[in-house]
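Peer 1: Starting from these lines, generate the structure:
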Amino acid sequence: MKILIIGTGYVGATTAMVFAEIGWQVTGLDIDAGKIQRLRQGRLHFHEPGLEDMIAKHVKSSRLQFTTDKETAIKEHDVIFLCVGTPSLPDGSADLRYIGQAAKDIGRSMKGYKLIVTKSTVPVGTQEQIKKWIAAAQQEAIPFDVASNPEFLREGKAVEDALRPDRIVIGTDSQRATEQLQRLYSSFVCPWIITKPRTAELIKYASNSFLATKISYMNELAKLCDELEVNVKEIAEGMGLDPRIGSSFLQAGLGYGGSCFPKDVSELVMTSRKHHVNLRILEGVIEVNRTQYTYLLDKARLRLGGFAGKNITVLGLAFKPDTDDIREAPAIRIIDQLLLEQANVQLFDPIAALPGHASYRAVKVCSSAEEALRGSEAIILCTEWPEFGQLDWKKAKRLLRQPNFFDGRNMLDAKRMRGIGYYYQGIGGDH
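Peer 2: Next up, the predicted model:
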């Protein structure tokens, strides 16, 4: 079987890599000629540890190719994975225009049976809609199947997750499709779930929404910990040892961001409302996350007597380490608020960059953490990049105008920071 990947973003590039790695012939298709040119040279257009090397390896071997010729690509490939974006619309629902366009392109160009597999995160019922789009675009009736095969990749850990998945979920109502996908994934040893398309689609949303719920729960609890003078890290450790709870996603901080959790929780809430069901817990999760960043800002504002004219260092821009993804990143919200209150913002992130919006021209983007600290009256740590933990904070203190440290990720040791002369404030941290 020859595999076509439509969309060469984070999910598409990773999916292309993993199928090439296990021995299949793979082609990546994208309408963005610039992306395709870079990928043909074995270069990525985003940051993901280890993925570029894997892409380059399989481009060199010719097992992985890239094209902008969608008509030829669709004709020549047996299995087509849809890995295009499904961003949120203003009301929180998923924008399916790219999925719809890909489906119509397939319908117009296919000349024989195709298995179309949705990797993109899509609302429940999208598999049925894709069938309709393809059938409506066909010039003559040609058989095809559409299956759901959601991805469970962590940004910053995509290569590891793709090569060693914790489960494979397949949603299909076709035995032929099931057998083809089992053959494609036959080299993986992990639990399989073969179910209906709607169930597979909902598994992805339910998984991400539950993880987002754990994050927002701990962020709420951290506020109580501050009032009770209790260390939220120790609370998380005590909770995480219970196997029914587990230790992952119990870290309090500024809130979640990225390409998945914000849009997936919002879409699940929108789906529930369309079916006259109120998911009140998830509505609370969204609200907690929307306002979480203000908790630390309020403490910083009180400490400084306002932000106007103050030099504020923001360390970290990406929503998490090992990625350049700034979608829904708490740091962006913090910077926006600081600029609104006329602060002088000094920013450093080792990988991620600010959007090209004119409003960010006032931000001093620095080439090192030390440069960003110079003359600062407060530090706000937004991303737990390892190099921030390795920085000589005793030496760095000499660069500051005032040693105020607001740790939005509870990354550093509170007692040590206070011992070398910092005013240190975390979120539900040590007292």
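
Peer 1: Every contact and neighbour count from this point should use C-alpha atoms.
Peer 2: Fine.

Peer 1: ok, longest helix in this structure?
Peer 2: Among the segments of the chain that qualify as a helix by DSSP state H, the longest is helix 197-228.

Peer 1: Which parts of the stretch 201-350 of the chain are strands?
Peer 2: Along the stretch 201-350 of the chain, the stretches classed as strands by DSSP state E, counting those that start in this stretch are 311-315, 344-348.

Peer 1: One more sequence to fold, the one below, so I can look at both together:
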Amino acid sequence: MTGASRRIAVFGAGYIGLVTGACFAELGHRVVVRDIQPERIRLLNSSDVPFFEPGLGELIARNKERLAFTLDVQEAVADAEAVFVCVDTPPTASGDADLSRVWAVIDAVRRASHLVAVVVKSTVPVGTGARVRAALDERGLTHVGYASNPEFTAEGRAVDDFLHPDRVVIGTEDPTAAAWLADLYKPLDAPVELMDVASAEMVKLASNALLATRITFINEIATVCEATGADITRVSRAIGLDHRLGPHFLKAGLGYGGSCFPKDSRALRAMASNSGYPFQLLNAVIQVNELQPRRAVQRLKAELNGLKGRRIALLGMTFKPATDDMREAPSAVIAARLLAEGATVTCWDPMAPRTTADHAPWTSVTRHPDPLTALTDADAAILVTEWPELTELDWPTAARTMRTPLLLDGRNLLDPTPLLAAGFTHMSVGRPTHRPT
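Peer 2: Predicted coordinates for the structure are as follows:
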């Protein structure tokens, strides 16, 4: 806990807002989270978290005396010292970030003259802070500080990332806001990087773009490995042992997805293009990533000599394990391409929301409650998400239930040796195809 309990308003009850609010409450502060969706607030007030994030539900329950949820702006800001803006900034048709929700918050707090600061955690284009500062000034809030405080949490480990950060980035020209925020984060015992607002905004976009570039690079190397007979798992391990490079984000697979990397990469590319600079490296990163799940379908098509009339099982739907998030998931591209090729598609995922079935391409996909049922009578399977349940699956039984025991391991999760013994043809990313003798 901090020495002094602060009063904080968090606008946005999504992944970032709820984690931010719950973690600040865990640090001993009084937090009110405000959202515009009545059903979401109803669920939270009923102690029901509207999405899955490990540890978040327990954190909210443990701090229920310090944590409140509301639809009402005035209830949220009444006693708050600072407002944290944690709303979505989805891409527009041009690839730019849609800041309408950010502006709605700024307009909503126009009478909150008692605030120390308005703090934006949402990912925004560089230059947004200057515009927000001007908007606050126009509303007579010249004395209210403004800060950019980007988040660096990954879905599936967001609570731990917040409470044990590598660094805290604070961008502000206001010394009072800087001191208030530095004190707020002091219990986390992490380096605090103080800088100007524009630099803080760029840190977030550049960090995600660099991580996306590492993923794309290793996927390109994997493709070369497939052509030359090299093994990407051995290559990436040896690369990662170089202290200059490290092992993180060097795992070949079906490409990145989720709410951050695709959106932020496109936003940075759009921002550069709007400034007259064609960000060619980022263009290539985005293009390669969009191709990666399509390559998996093409490889399967070649292996089966066509996909029309074939039954293909997808194992995993979410963009990564330990989350129920389907945003920009490679599974959607794979399912759509399989259907376009005339295949019948079945799927399994332990956490993908049931409402997914209401949206294309999932309206044409049959979802099953367990992997073995999804695999029954399948001509092939693609392992899309590296759920730990798949390492414990009875693969010999799976081989017997499938029409053709063919598996494309899109995450290089499984050891091919026992699969070969079970009768599988084992394809993967960046490794030779193994066929039973």
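
Peer 1: hang on, the earlier thing: now the longest helix of the first structure on the second structure. Mean distance?
Peer 2: In the superposition with the second structure, the average deviation recorded for helix 197-228 of the first structure is 0.5 Å (mean Cα distance after the TM-score superposition for the first structure).

Peer 1: could you say what helices and strands that helix packs with?
Peer 2: Counting contacts by 3 or more Cα pairs under 8 Å, 6 or more residues apart in numbering; DSSP states H and E, helix 197-228 of the first structure packs against strand 144-148, strand 168-171, helix 232-240, helix 261-274, helix 280-304.

Peer 1: Same list (those) but as CSV, adding mean neighbour count.
Peer 2: Formatted as CSV, the entries for these read as follows, by neighbours: other Cα atoms under 10 Å:
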stretch, mean neighbour count
strand 144-148, 24
strand 168-171, 22
helix 232-240, 17
helix 261-274, 21
helix 280-304, 17
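
Peer 1: out of those, nearest to Ala177 of the first structure?
Peer 2: Among those, the nearest to Ala177 of the first structure by Cα to Cα is strand 144-148 (6.5 Å).

Peer 1: wouldn't Val59 of the first structure be in contact with Gln65 here?
Peer 2: Yes: at 6.1 Å, Val59 of the first structure and Gln65 qualify as touching, with contact defined as Cα atoms under 8 Å.

Peer 1: Need the residues touching each of these two.
Peer 2: Common neighbours of Val59 of the first structure and Gln65 are listed as Arg40 (criterion: Cα atoms under 8 Å, 6 or more residues apart in numbering).

Peer 1: Please identify which helix or strand holds Ala177 of the second structure.
Peer 2: Secondary structure assigned from DSSP states H and E places Ala177 of the second structure in helix 175-185.

Peer 1: Point out the other helices and strands that that helix packs with.
Peer 2: Helix 175-185 of the second structure is packed against strand 145-148, strand 168-171, with contacts defined by 3+ Cα pairs under 8 Å, 6+ apart.

Peer 1: Need the helices and strands packed on helix 197-228 of the first structure in CSV (columns: distance to His431 of the first structure).
Peer 2: As requested, these are arranged in CSV below (distance: least, Cα to Cα, whole Å):
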stretch, distance to His431 of the first structure
strand 144-148, 49
strand 168-171, 44
helix 232-240, 10
helix 261-274, 31
helix 280-304, 15
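
Peer 1: Which of these sits closest to Gln101 of the first structure?
Peer 2: Of all those, strand 144-148 sits nearest to Gln101 of the first structure, with 15.2 Å by Cα to Cα.

Peer 1: quick one: the closest one to helix 197-228, angle?
Peer 2: Orientation of strand 144-148 of the first structure against helix 197-228 (axes from the mean of the first three to the mean of the last three Cα atoms, to 10 degrees) gives an angle of 20 degrees.
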